[in-house]
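Asker: for reference, the sequence and a predicted model appear below.
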Amino acid sequence: MICNLLLVDDHALIRAGVRALVSDIPGYQVIGEAADGEHLLEMTQELKPDIILLDISMKDSNGLDALERLHKALPDSKVLILSMHTEPQMIMRALEAGAHGYLLKDATGTEIEQALEALRNDERYLSPAIAHTVINQALVSAQSNKVEPVENHNLTARQLEILRLIVRGKSTREIANGLNLSVKTVETHRSQIMKRLQIYDVAGLVLFCVREQIISLDD
């Protein structure tokens, strides 16, 4: 089944480049493009894309504002941020506003495919290049908010191992290959982890791991 994509970026060359990369990935097609977020909601309601690739900084609109409106109006459409911004506050704001993934614009075709595949399978994707940045921001947030640790999270040793890999930005397939497990087994563990913790986004998982000292900046 074909996965339909909508590109939202105010640079025509960026849109052309992403479209060219996507054209080489089986199972995906770009069904529309937009240069700003002004008419984005109307366009998405008409086209109903499966995944929206959204830039944060555009000349005439704010991608984060558009993201919040999209998340409320079209909960079934996944949003993959495609940006050059690596500032921790910006990344966390995007994730908290409802982004399902965050990818840097200098990503390779392979990484774009991994990100799209993750979102298509109802997973989250965080570019490995910014995983350390997100962990650092989560640590700062945890310290400033003085959040109390969650006791008795009831995760097994294997689930903790998989959780560490998830918050480092590893895809399900990468985790499966690294641990010699099947993709289905990793997906089951991921689902159980989120259900037990009642956390269903990457930002929340990262913050939890920092609070509970499951992961540190030295990892």
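Answerer: That came through fine.
Asker: okay, CA-based contacts and neighbour counts for the rest of this
Answerer: Will do.
Asker: how long is stretch 142-161 end to end?
Answerer: This stretch, stretch 142-161, spans 21 Å end to end (Cα to Cα, to the nearest Å).
Asker: can you list contacts of it?
Answerer: Stretch 142-161 is contacted from outside by H189, R190, I193, R196, L197, L207, V210, R211, E212, I214, using Cα atoms under 8 Å, 6 or more residues apart in numbering.
Asker: use this one as the comparison:
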Amino acid sequence: MNPKKEVISILLVDDEPHFRQGIRTLLNFYTSSNNIGLNVIGEAASVEQAVKLTLEQHPALILLDLELPPENGITALNRLGELSYNGKVLILSAHQQDEWIFRAMQAGACGYVFKDQLATQLCEAITTVINHQVYLPPAVATAFFRLFHYYTGNSLSFGNNCIHLTEREQEVLNWLVQGASNEQIAGNLYITVATVKAHLTAIFEKLSVTSRTQAIVKALKLGLVCP
């Protein structure tokens, strides 16, 4: 007997009907291939509609665009915060500028995905945020912390005397923080992808992390790399 799927209620917020339909198609695919049900309970094309449907439907997850003329997704996040909305908000945006990423996360978003990367990242992003974790792809995590350092005016270095990376591991980490893939790191350092993976395994172990994003965040906090 198959286990009953957990069903996550979702509100889609984007002013482009064709884009919303594309997201529905992706969500249906994920539902059919995973042990989790993703049920779209409403669609909104504006901040007002999003707020109204949130109050009426109480979605567990909101997939939110940042372009909602005449307002924007940051306004929506602020309005949801005022309503004490206790669900999760995942940003799906074409904006890749550091400032937008920082503002969205500061306003209460639980994750940020670029629209041109949805096909490869949306499922993982949804799974991450509904499990009460923050989802930021490597390049986005770097951008977020770059702005965090800038606005606080402080270095988050806690000292790195206890972290001993080899010269090659440091080089791999530097490229990782810049958002490079394993293939790009291998090409830049003239080593094989298998060697890159081995170095990443060693780096993860030394930093006591289990993912690329966690490694980036911890490396920045420890001052092992510059944002």
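Answerer: Happy to help now that I have it. Computed from a predicted structure; not experimentally measured.
Asker: send over the TM-score of the superposed chains.
Answerer: TM-score for the superposed chains, counting by TM-score structural alignment, normalised by the length of the first structure: 0.68, backed by 185 aligned residues with a Cα RMSD of 3.8 Å.
Asker: still on that earlier bit, between which two of the contacts of stretch 142-161 of the first structure is the distance greatest?
Answerer: H189 and R211 (20.9 Å; Cα to Cα).
Asker: residue nearest the centroid of the first structure?
Answerer: In the first structure, the centroid-proximal residue (Cα atoms, centre = their mean) is G101; its distance is 1.5 Å.
Asker: residues contacting that residue?
Answerer: Counted by Cα under 8 Å, 6+ apart, G101 of the first structure has contacts V79, L80, I81, L95, A115, L119, R124, Y125, L126, S127.
Asker: and for S83 of the first structure?
Answerer: S83 of the first structure neighbours (Cα under 8 Å, 6+ apart): L54, D55, I56, S57, Y102, L103, L104, K105.
Asker: can you name the helix or strand that the fifth one falls in?
Answerer: Here Y102 of the first structure sits within strand 101-104, counting by DSSP states H and E.
Asker: now the helices for the first structure?
Answerer: Using DSSP state H, the helices of the first structure run over 12-23, 40-47, 63-73, 88-96, 109-120, 128-145, 157-167, 172-179, 183-197, 202-211.
Asker: and A131 of the first structure, how many neighbours?
Answerer: 18 (other Cα atoms under 10 Å).
Asker: same question but for T156 of the first structure, I mixed them up
Answerer: Close neighbours of T156 of the first structure, defined as other Cα under 10 Å, add up to 11.
Asker: so where is stretch 3-13 of the first structure in the second structure?
Answerer: Mapped onto the second structure using TM-score structural alignment, stretch 3-13 of the first structure spans residues 8-18.
Asker: show residues contacting that stretch.
Answerer: Contacts to stretch 8-18 of the second structure, defined as Cα under 8 Å, 6+ apart, come from residues 20, 36-46, 50, 53-54, 59-65, 67-69.
Asker: buried members of these into PyMOL, please.
Answerer: A single PyMOL command is used to select the members of the contacts of stretch 8-18 of the second structure judged buried by 16 or more other Cα atoms under 10 Å:
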select buried, resi 20+37+38+39+40+42+43+44+45+46+50+53+54+59+60+61+62+63+64+65+67+68
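Asker: taking the contacts of stretch 8-18 of the second structure one by one, which sit in strands?
Answerer: Members of the contacts of stretch 8-18 of the second structure lying in strands (criterion: DSSP state E): 36-44, 61-64, 67-68.
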